[in-house]
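Undergrad: test case, fold it:
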Amino acid sequence: MNRDNYNQLVNKSHEISIKWRSLPAPQRGEYIRKFGEELRKQKVNLAALITEEARKIKTESLGEVQEAIDMCDFAVGLSRQLYGLTMPSERANHRLQEIWHPLGIVGCITAFNFPMAVFAWNFCLAAVCGNSIIWKPSPRSNECARGIKNAWDKISDDFSDLILILEGGNEESVALCEDNKISLISATGSTQMGKELAPIVSARLGKLLLELGGNNAAIICPSADLDLTVKGVVFSACGTTGQRCTSLRRLFVHEEIYDECVSRLNDYVNNLIIGCPSKDSSQVGPLISEESFNNMQVILDSLRSKDVEILGGERLEIEDPKEFYVRPALVLVDQIEDEMLKETFAPILYIKKFSDLKDAISMQNNVKQGLSSSIFTNDMRESELFLSESGSDCGIANVNIGTSGAEIGGAFGGEKDTGGGRESGSDAWKNYMRRVTATINYGEELPLAQGVEFDET
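TA: Prediction:
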């Protein structure tokens, strides 16, 4: 990495942040509105970049650009609602008030699997909150980053530098994390990445927002609508070729419906159209790399050595021989295998019977990550238990939908080794601002809090 170029980039970002934060928030929101309109105009072309680099099927790529557009719409409204609380004071003629101010520069590190949407989550909120952003995309998705930057440049007038791209790998990520000028690091990626970067930011007592891995589970109860359930499970496990942080990895099925569920899931998976992601008909594309394929096969080989039954999982020799297409694997386990406790970024779904819902919830929670979870049931007591403090320990807990496919209106993120950060909707915007508590005395006396006396003697 060229250190001089890096320093110039950070200085440019700092300079533009000073100009940008002086704009009233609704005016900042107007720029984001125009950005959303530009994304609408370029939606098809931007989606094609995602398909080319991330190897996502067309409908998912279009959906990802739509998510960025939706995030713009959300942020426009938010630009008029960056509210602080007003609290009553215990002292006469005093008022307590919260005020929210921009942080400065946000460093955004994103992964290959959502090369545009995750940036949009961060940028749209950071921008309306008054910050600039330096984006370190995955080396696998630099063209996607350039596509987003070009769209911003078309509408940004004098604020083109609000988005600056820092291409590269781990060295560039570390540079951002070490830099005191970067007010917030928002990093999306593997748990291992988070564990490597977090101490660097913590060493300077910097702000950190992590969205890391997920070993996500779903529970199918006897009352579940199996037509709805099977579709939700297969999409969660096989969509994006199992390469989402919210992809379904583990499935707990009640013993009364286990055989029927496995049969229907296997039929659905075997009928998936696996092929070139640029074809309209394809439902599942290739894995991102040979390394991902090899990681998948190491896990499956380990399971086979224990005589665990596996349906699918083999490489498919279709389309381009340089691509790594696989049939999603259904792994039927009688007990919790060590492999189940690890997140494998590939379409492997472990399926296990259960008889007691509380036991299923315990098995679901018994992993290091806590990102997404779901239950399929038409029994209100079961769904309410799942959503209670005794239920799922994940940041996302769904009922009668799968683990993946979150909307932008809710806060996105999870607990434990998932990192604890929240992005996107709800009040996630507060991550991108600093809070000031102001005490205002509009009276003629100076009473002290808690009744302390300090009068002149």
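Undergrad: can we go C-alpha only for contacts and neighbour counts from here?
TA: Noted.
Undergrad: was I right to think residue 315 contacts residue 326?
TA: Yes. Between residue 315 and residue 326 a contact is recorded at 4.3 Å, counting by Cα atoms under 8 Å.
Undergrad: and those two? Which one has more around it.
TA: Just comparing residue 315 and residue 326: by other Cα atoms under 10 Å the higher neighbour count belongs to residue 326, 24 against 15.
Undergrad: list the contacts of that one.
TA: Residues near residue 326 by Cα atoms under 8 Å, 6 or more residues apart in numbering: 286, 287, 313, 314, 315, 316.
Undergrad: quick check: longest helix in the chain by residues?
TA: Using DSSP state H, we find that the single longest helix of the chain is helix 58-78.
Undergrad: let's see this one next, to set against the first:
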Amino acid sequence: MKDIVMTAQTTLANLDLTSSELTGGTLAVHSPIDGSLLAEVHETPVSEMDAVFARSKAAFKAWRVVPAPRRGELIRLLGEELRAAKDDLGALVSWEAGKITSEGLGEVQEMIDICDFAVGLSRQLYGLTIASERPGHRMMETWHPAGPVGVISAFNFPVAVWSWNAAIALVCGDPVIWKPSEKSPLTAMACQKIFERALARFGDAPNNLLQTLIGGAALGGALVASEDVPVISATGSTRMGRAVAPIVAQRFGKCILELGGNNAMIVGPSADLEMAVRAIVFSAVGTAGQRCTTLRRLIVHNSIRSELVSRLKKAYAGLPIGNPLTEGTLIGPLVDEASGTAMTAALEAAKAEGGTVSGGDRVTEGVPAGVYMQPAIVEMPGQTATVKTETFAPILYVMGYDTFDDALELQNDVPQGLSSCVFTLNMREAEQFLTAAGSDCGIANVNIGPSGAEIGGAFGGEKETGGGRESGSDAWKAYMRRQTNTVNYSAELPLAQGVKFDI
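TA: Next up, the predicted model:
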């Protein structure tokens, strides 16, 4: 669509991206909305990576000694600049990731929220004071900046995940090297420009606190392998995590992995079905099923299964599918043709395993030239291999259960462990779901879907989801190193555990 390209050019200019940065490069950027060519950007040569690491190390030496509240001031200014650029950056997220307008703007709001959180955190990087068994001694722990942090982000949340990491890392004293998805480089380039606006207002920060790498997997490989980058935060597929983790472990680096999610909702017989339907529909089809926390498995008590599925099919039939920039659209495109192919293949596999598929067809009429798919509801006889495999598309597998213990078994019997939820008005079920014998996921909710984690809580999951935590709570500790200190303020030198060593 010519109007998308023309509007995008104005927005890119508003975000300080120049014609020379957007043309003549080797990486073509197409909008999933209609396939329009948005830009041809220049890729970072792999040969420059040693220089990138050297610049980040130099920035670290200066930034680590800046008082944390002063570092927080930079993030406060970044939050202000994001507020000013919210409309432009939100629009760019929609064009580059195919999100509906409210979701594009919502992603930028999430960036603003984490900046607010990080500013307060800059005055709360607390250690402990610890009682010593030795007279005249004091023990404590101190948290220090870890060093340059590498951030590898995915296309589906092209800017929010970076901000979760960057805002926290920077107040913790760490420079950031960012490798965004090659499917969404423009939003990353825009964030770099917005960050530079904040830096200009801040005044005395070292150069190269944020460096953005544009290109393919070779750049990510160099970042992961570098001993100059002690912390790697990587968001993506389980396959990517299996490749990243051993490399970082071999050099004794630290990994924050946010990988696959195969999230389930249990709907009990006492559930408020009207509320459950609204939660299910948004959680299963929002962002065209391309969220880490998308609802993919629905585990319903057999006494209400037929009624709930009927309500869902009716709701699905009225969902507006099309150009995400059009007001009223709720489902936009998949990111590319490969995603559409993967969705079709998963539905065929589910059929072969005895599933009954409703929806899931390609939409070609009344939509732009992107990959638009009907959301699918698949009634399954059990939790098959296909159900246990995450497909990044709007597919909802429905299974029944008789006892709550059976439901929990189904919920936990997948390799992934990101998010989970239960809809019930039964207090015992709700509380059991949140116990050690309940959900085994990093996120467990009651009477709310698995999507939409707020930044105040730590975000992440268990098992093949990777075990990492980002954003709120005490996730900041992953970006720092802990040091235990003992201070002897006496004139004696006693040893611990009653050891005697007189000389």
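Undergrad: picking that back up, show where the longest helix of the first structure falls in the second structure, residue numbers please.
TA: Per TM-score structural alignment, the counterpart of helix 58-78 of the first structure in the second structure is residues 101-121.
Undergrad: how many other residues sit next to the counterpart of residue 254 of the first structure in the second structure?
TA: Matched to the second structure by TM-score structural alignment, residue 254 of the first structure sits across from residue 301. By other Cα under 10 Å, 23 other residues sit near residue 301 of the second structure.
Undergrad: what's the closest residue to residue 301 of the second structure other than its chain neighbours in contact with, if anything?
TA: Among residues not flanking residue 301 of the second structure along the chain, residue 401 sits closest, at 4.9 Å (Cα to Cα, 6 or more residues apart in numbering). Shown in contact with residue 401 of the second structure (Cα under 8 Å, 6+ apart): 299, 300, 301, 302, 407.
Undergrad: what about these, which one has the most neighbours?
TA: That'd be residue 300 among the contacts of residue 401 of the second structure, by other Cα under 10 Å, with 25 neighbours.
Undergrad: packing partners for the helix or strand following the longest helix of the first structure?
TA: Heading C-terminal from helix 58-78 of the first structure, the first helix or strand you meet, by DSSP states H and E, is strand 86-88. Here strand 86-88 of the first structure touches strand 94-102, going by 3 or more Cα pairs under 8 Å, 6 or more residues apart in numbering; DSSP states H and E.
Undergrad: the strand it packs on vs the second structure, average offset?
TA: Taking mean Cα distance after the TM-score superposition for the first structure, the mean distance separating strand 94-102 of the first structure from the aligned residues in the second structure is 0.5 Å.
Undergrad: give me the contacts around that strand.
TA: Here strand 94-102 of the first structure makes contact (Cα under 8 Å, 6+ apart) with 21, 82-89, 129-131, 432-443.
Undergrad: kindly recompute the last result at 6 Å.
TA: With contacts defined as Cα atoms under 6 Å, 6 or more residues apart in numbering, strand 94-102 of the first structure is touched by 84-89, 129-131, 433-441.
Undergrad: just confirm residue 430 of the first structure is within a helix.
TA: Yes. Applying DSSP: H, G, I helix; E, B strand; the rest coil, one finds residue 430 of the first structure inside a helix.
Undergrad: tell me the counterpart of it in the second structure.
TA: Aligned counterpart of residue 430 of the first structure in the second structure: residue 477 (TM-score structural alignment).
Undergrad: tell me the gap between stretch 387-401 of the second structure and the middle of its chain.
TA: Chain-centre distance of stretch 387-401 of the second structure: 20 Å, with Cα atoms, centre = their mean, to the nearest Å.
Undergrad: whereabouts in the first structure does it align?
TA: Matched against the first structure by TM-score structural alignment, stretch 387-401 of the second structure falls on residues 340-354.
Undergrad: re earlier: can you add distance to residue 137 of the second structure and give the contacts of residue 401 of the second structure back as JSON lines?
TA: Formatted as JSON lines, those follow (distance: Cα to Cα, whole Å):
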{"residue": "299", "distance to residue 137 of the second structure": "57"}
{"residue": "300", "distance to residue 137 of the second structure": "59"}
{"residue": "301", "distance to residue 137 of the second structure": "60"}
{"residue": "302", "distance to residue 137 of the second structure": "63"}
{"residue": "407", "distance to residue 137 of the second structure": "53"}
